[in-house]
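> my questions are about this predicted structure, shown below with the sequence.
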Amino acid sequence: MKPKTEARIRLDEVRAAISRIVRGAQSVRYGDRQVNRAELASLRMLEQQYAREVAAEEARLAGRGRNRINYLSI
């Protein structure tokens, strides 16, 4: 089993928050106060960012770092 990286943990948390919002938990009422959670659009942007970080971390751990081939013409 692969160890969970920091980026993977954050990605899972953001996806859980998106899931709660989609199921209807956008706002919560505590007595006479109402609390709104993060907007779906901002969570989607965070999800994309963390997904890129997870892909980069997993590629690095698998030994498939970034390809740095340069083609020069003479």
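Ah, there it is.
> from now on I want contacts and neighbour counts done on CA atoms only, so please keep to that.
Will do.
> can you tell me how far I18 sits from V54?
Distance of I18 to V54, computed by C-alpha to C-alpha, to the nearest Å: 18 Å.
> next up, a structure to set beside the first:
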Amino acid sequence: MARLDTLQSRLQQYVDCEAAILGGAQEYNIGSRRLRRGDLAEIASTIKYLEKEIAAEESRVAGGGRNRVIGVIPRDL
């Protein structure tokens, strides 16, 4: 459960960062210094990655992962 919580927390941070950049906070000046925040394309790709990781982790926790093994006994009738 801790990994899922961590992934969800990171996703929320990236979504907040994306919203800040879209709101015009990508570049700003403090005195004579010009500061720039993260790259929007990189943030968007990280959000997609985290969403996939969260889905995989939720599936794993629920026991329905795609690598689930079910015992099958072949029979020749």
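Great, that's in hand. Worth saying up front: this structure is predicted, and the values here are computed from it rather than measured.
> tm score of chain vs chain?
After superposition, the two chains reach a TM-score (TM-score structural alignment, normalised by the length of structure 1) of 0.78; 68 aligned residues with a C-alpha RMSD of 2.0 Å.
> which residues of structure 1 fall in strands?
Along structure 1, the segments classed as strands by DSSP state E run 27-30, 33-36.
> hmm, who's touching the helix ranked longest in structure 1?
Of all the elements of type helix in structure 1, the one with the most residues (DSSP state H) is helix 40-61. Counting contacts by C-alpha atoms under 8 Å, 6 or more residues apart in numbering, the residues outside helix 40-61 of structure 1 that touch it are 5, 7-8, 10-11, 14-15, 17-18, 21, 65.
> residue in structure 1 matching A56 of structure 2?
Aligned by TM-score structural alignment, A56 of structure 2 pairs with A56 of structure 1.
> from K2 of structure 1, how far off is its match?
Spatial separation of A56 of structure 1 from K2 of structure 1 under the definition C-alpha to C-alpha is 15 Å.
> neighbour count winner among these two?
For A56 of structure 1 against K2, the residue with the higher neighbour count under other C-alpha atoms under 10 Å is A56, and the figures read 16 against 6.
> and that one, how close does it get to P3 of structure 1?
When A56 of structure 1 is compared with P3 of structure 1 (using C-alpha to C-alpha), they lie 15 Å apart.
> equivalent analysis for R29 of structure 1, please.
According to C-alpha to C-alpha, R29 of structure 1 stands 37 Å off from P3 of structure 1.
> quick one, which of those two is more surrounded?
Regarding R29 of structure 1 and P3, a neighbour count based on other C-alpha under 10 Å identifies R29 as having more, with 9 against 6.
> surely the more buried one and V35 touch.
Yes: with the criterion set as C-alpha atoms under 8 Å, R29 of structure 1 and V35 qualify as a contacting pair; they are 6.2 Å apart.
> the longest helix of structure 1 vs structure 2, average offset?
Comparing helix 40-61 of structure 1 with its match in structure 2 after superposition yields a mean distance of 0.8 Å (mean C-alpha distance after the TM-score superposition for structure 1).
> cool, thanks, talk later.
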